[in-house]
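Colleague: Provided below for reference: sequence and predicted model.
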Amino acid sequence: MTKPDSRVGSWCRVVGLAMLLLLASCSAVRPWQNQPMGSVTSRKTVKQDAITSDERSMLMFVSLSGGGARASAFGYGVLDALRQTRVMWQGRDISLLDELDVISGVSGGSITAAYFAAFGAETFPGFEHAFLRRNFQDGLISHAFKPDNLYDLTSPWFGRSNLLERRLEQLFQGKTFGDLTEQPGRPRLLVTATDLSLGSSFEFTWRQFALICSDLDSVPLSFAVAASSAVPIALSPLTLKNHNGDCPKVPNLKTSVTDDFRVRMLRQYQRSYLDARARPYIHLVDGGLADNLGLRSLLDRSQADGGLRSSVRQTGGGKIARLVIVAVNAEREPGVVIDSSDKVPSIAQVLDTLLFGAGSRATAETLGLLSDTVQAWRRELGQEAVDGKDPFAPDAQIHLVNVNLRDVPELTERRTLLQVPTAFSISPGEVDQLVAAGRKVLLQSPQFQKLLRSLSEIRSQIQARSASF
């Protein structure tokens, strides 16, 4: 009679052999692929991306940096603080979050940004239950070891980031960019990845997708966020097809010669997409490699467009009184300062320093460029519009609010939070601390307090005018 334990062992060997035979035959599965631009979608392009000022007296842009679940939680805290901040605007008592026009996200920040763009008010506290307080990372690993997923990974067209995309598909409930346009009152979503070949930002916008003659509406949010979060080595690049070989309308990139290096580089990158023979496919990785704040392309495009006014749709109404930019930065410091030792840095230390040390320097440059650009915009608004059409009110103001994890006031707490790992999951206690820190840093920001005083002044002016009648 066969012993039970020997029978179990036999079954294990059979199952193991079946798994090996299964994996020995390569899968031919192909993941989702972007669709070409049709005759209808070809008319959207830049107009679809334009920030409309129709009947808007405040334009608000919020960018959420990369940094895994640490950035997701910190950015969520900032959004929640904006939601709880009540102001009187246009005679209505509203929360500042109601005035949000564009939300941008990179890597971990793109998860929060996309969730809010998709679900709006349900984000509070829905996002906590759906992502922040779930062990998303362990779930992803378990998902990867399922037999059908292991088999799919043998396909030359299917990579680890496609498994991440499948998990995110559940989080975003299958929503696409087209679904977002059908929800009035929601902010426009901007997700940034990195073009692996160019090393430059690749934004999921109509303007960018026009360059590869593709339809943004059909792109799943899960694909964009997975691409933005695809950390090299740990995750694989995600791929888009360049449909420009057979495009009904090729974008016009002919511009006058400029002495601005940033504009020349931007045009050079853009033109590379128009040659589908040379670049039939575009491979995307983590957006933080090119721009961890999701702001650089916005600033470069404004420069290429000819300034702030040209970047905003011209309505001639002269209605925008406040332009608000909230830049959220949850970058952490390198885990080990390699210059403190004469020992040869390990591979892990080198990768950590490259990702977080060099990334921090690039972020510092972007923040400096943002500050300089805002100053240039203020000077621009101080001058009369050349064509006489001005979407901004004569007394319009620009408010830049930087919300940095490094600005957490308590030293011990700050050091602790800056060392929270960049991963898809963090502990419940770390979630609590980071969400609270996001709220605190925003509300205590001198720049944010200045914005609130500015809005109070408008309210006082309106009340004074009403009293005079």
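Modeller: Ah, there it is. Numbers count the residues shown, from 1 in each chain.
Colleague: going forward, measure contacts between C-alpha atoms and count neighbours the same way
Modeller: Noted.
Colleague: what sits against residue 74?
Modeller: Residues in contact with residue 74 (C-alpha atoms under 8 Å, 6 or more residues apart in numbering) are 330, 405, 434-438.
Colleague: quick check: which element contains it?
Modeller: Element membership of residue 74, judged by DSSP states H and E, is helix 68-84.
Colleague: which parts of that helix are buried?
Modeller: Using 16 or more other C-alpha atoms under 10 Å as the burial criterion, the residues of helix 68-84 that qualify are 68-83.
Colleague: putting a second one here so we can go through both:
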Amino acid sequence: MKRHSLLAGKVARILYLGTICILMLISSGCAHYAIDDKPLLQWSPERQKAVGRLVAGDRSPELLVLVAFSGGGTRAASFAYGVLQELADTTVMTKNGSRPLLKEIDMISSVSGGSFTSSYYGLYGDRIFEDFEERFLRQDVESKLMWKLARPINWFRLASGAYGKADMAADYYDKILFNNATFADLLRPDSPTVVINSTDLATGARMGFSLLFFDALCLDLRSYPVSRAVTASSAVPGLFSPITLENFAGSCGFEPPAWVADALSGDESTNRKAHAQDIKAYLEHKERPWLFLVDGGVSDNLGLRAFYELFELQDDLKFTLKSINHAEVKHILIIAVDSHTKPKSPWALKRLNPSLLQVLGGVSAVQIGRYSRDTMEIVHNAFDNWSDELSDAGHPVSFDFVEVSFAGVQNEENRNRLFEIGTSFSLSDEQVDLLIASARQVLRQSTAFQDFLTENKQRTQP
């Protein structure tokens, strides 16, 4: 009896200690993953102007360079990286003399995989050419995320309901790339403005991590982790949980810009009015206390709409240019880096009906592809028209639109190899090399890009 009693006591103590350990793991996990979305205490209309002055740098006010990076996992990140390399090796003439075109980029708008490249360059500048390949492009990020998912400590955290796969991914990205960087670190004079795009899961609206968006929510953008923004931008629905944002709207004295009331007063259903309605909805804190953000590719897989909306929403071209330090602009250059591949439909070769997953995948790929083509055309035509509106006899404003995509690869074998690269976060060194080299080649050989460089020489010749 005594032996059984001792054994029972040992078992009880083991169970007790085990329970304590589990509770400690859960509580330590909770303490670690609790996200403090810091509220903005007091809004001021001068905030946007102050940021504009901070990031102005020494870029030419006569040349506006806008670069968009599409989604597509490491494939997109590598292709975008190749474009940055080529821009670093391309020289243009400005009022400040000869300098790399890379240093003239005013804004980068990115989606999903492209956001890893844009944010890393925004934070660290030319350092990207020293260690980005080793730290990210050539890493098997996918397997390492799966390994983290297999760790028991993460099971407890994931079971809480407040910590999802996206939060786990954000922690990992912060460790390997971002080193606790926040948006305050992105706001520096020698860095372009970086717009990291995600999608509001409830409405399908594009959500750029911008001052306007965070001010409307009475959230402090400067303290927000870059890793979480990049994770939201690449949080593919179904594979990753959304990134959540707490809405503190109404607590900081925020006043919407004048164009919001102007757009809401109109009778027509326009894109401008739809955006104004979105902002108005966010101001209703009780109706939208939380926002759930997913992959930016759901709303715009090219990243181009940020540029379009920058000008279209204000409905005052000169005011917008002045607000981004380009009142004297003489030329606008947009470089759209698109790493999409051809949808694969092997099920279409058989009589059997496709599975539900195949149907959903096919619908998603077709919709994104068609929407992207429409976006490309809308943005191209809009900036064509806007450059004409800005031009007069004494001050002509020219515009070039450069598309960098796999379709521009002249070698058929390489082009087909690129189209075969899937959307993942694990590529071979050979695939990364091909993507980087192809991006450089397509940009260098682009007729539109060469036209821009020729115009630049002609404009700057004495």
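Modeller: It's in. All values reported here derive from a predicted model rather than from experimental measurement.
Colleague: just give the TM-score of the two.
Modeller: Counting by TM-score structural alignment, normalised by the length of the second structure, the TM-score of this superposition works out to 0.88. Behind it: 438 aligned residues with a C-alpha RMSD of 2.8 Å.
Colleague: can you list the contacts of residue 74 of the first structure in TSV and add secondary structure?
Modeller: Listed next are these as TSV, based on DSSP: H, G, I helix; E, B strand; the rest coil:
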residue	secondary structure
330	coil
405	helix
434	helix
435	helix
436	helix
437	helix
438	helix
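Colleague: hmm, which of those residues are common to the second structure?
Modeller: Compared against the second structure with both residues aligned by TM-score structural alignment, their matches' C-alpha atoms under 8 Å, those retain 330, 434-435, 437-438.
Colleague: ok, of those residues, which one's closest to residue 44 of the first structure?
Modeller: Residue 44 of the first structure lies nearest to residue 330 out of these, by C-alpha to C-alpha, at 33.7 Å.
Colleague: contacting residues around the equivalent of the closest one over in the second structure?
Modeller: Structural alignment places residue 330 of the first structure opposite residue 339 in the second structure (criterion: TM-score structural alignment). With contact set as C-alpha under 8 Å, 6+ apart, residue 339 of the second structure has these partners: 70-72, 75-76, 79, 405-406.
Colleague: pick the one among those residues closest to residue 452 of the second structure.
Modeller: residue 405 (17.9 Å).
Colleague: and the closest one, what does it touch?
Modeller: Residue 405 of the second structure is in contact with 337-340, 439, 442, counting by C-alpha under 8 Å, 6+ apart.
Colleague: tell me which stretches of the second structure form strands.
Modeller: Per DSSP state E, the second structure has strands spanning 63-69, 91-94, 97-100, 105-111, 193-200, 206-208, 243-246, 290-295, 331-338, 398-405. These are given in chain order.
Colleague: in the first structure, what range does the fifth one match?
Modeller: Counterpart in the first structure of strand 193-200 of the second structure, with TM-score structural alignment as the criterion, is residues 188-195.
Colleague: give me the mean distance between that stretch and the second structure.
Modeller: Superposed on the second structure, stretch 188-195 of the first structure shows a mean distance of 0.5 Å to its aligned residues (mean C-alpha distance after the TM-score superposition for the first structure).
Colleague: report the central residue of the second structure.
Modeller: With distances taken as C-alpha atoms, centre = their mean, residue 196 lies nearest the centre of the second structure, 3.0 Å away.
Colleague: what number of residues lie near the residue lying closest to residue 179 of the first structure once chain neighbours are set aside?
Modeller: Once flanking residues are discounted, residue 179 of the first structure sits nearest to residue 217: 7.5 Å by C-alpha to C-alpha, 6 or more residues apart in numbering. Here the number of neighbours of residue 217 of the first structure (other C-alpha atoms under 10 Å) works out to 20.
Colleague: aligned counterpart of residue 217 of the first structure in the second structure, please.
Modeller: Aligned counterpart of residue 217 of the first structure in the second structure: residue 222 (TM-score structural alignment).
Colleague: sorry, back to before: and the angle for the helix holding residue 74 of the first structure with strand 320-329?
Modeller: For the pair helix 68-84 of the first structure and strand 320-329, the angle between their directions (axes from the mean of the first three to the mean of the last three C-alpha atoms, to 10 degrees) equals 150 degrees.
Colleague: what does residue 138 of the first structure align to in the second structure?
Modeller: Looks like residue 138 of the first structure aligns to residue 143 there (TM-score structural alignment).
Colleague: for its match, give me its contacts.
Modeller: When contacts are counted by C-alpha under 8 Å, 6+ apart, residue 143 of the second structure touches residue 426.
Colleague: ditto for residue 316 of the second structure
Modeller: Applying C-alpha under 8 Å, 6+ apart, no residues qualify as near residue 316 of the second structure.
Colleague: repeat for residue 198 of the second structure
Modeller: The contact partners of residue 198 of the second structure, by C-alpha under 8 Å, 6+ apart, come to 111-112, 206-209, 229, 232-234, 293-297, 299.
Colleague: and the closest residue to it other than its chain neighbours, how many neighbours?
Modeller: When the adjacent residues along the chain are set aside, residue 198 of the second structure lies closest to residue 296, with 3.6 Å between them (C-alpha to C-alpha, 6+ apart). Other residues near residue 296 of the second structure number 33, with proximity taken as other C-alpha under 10 Å.
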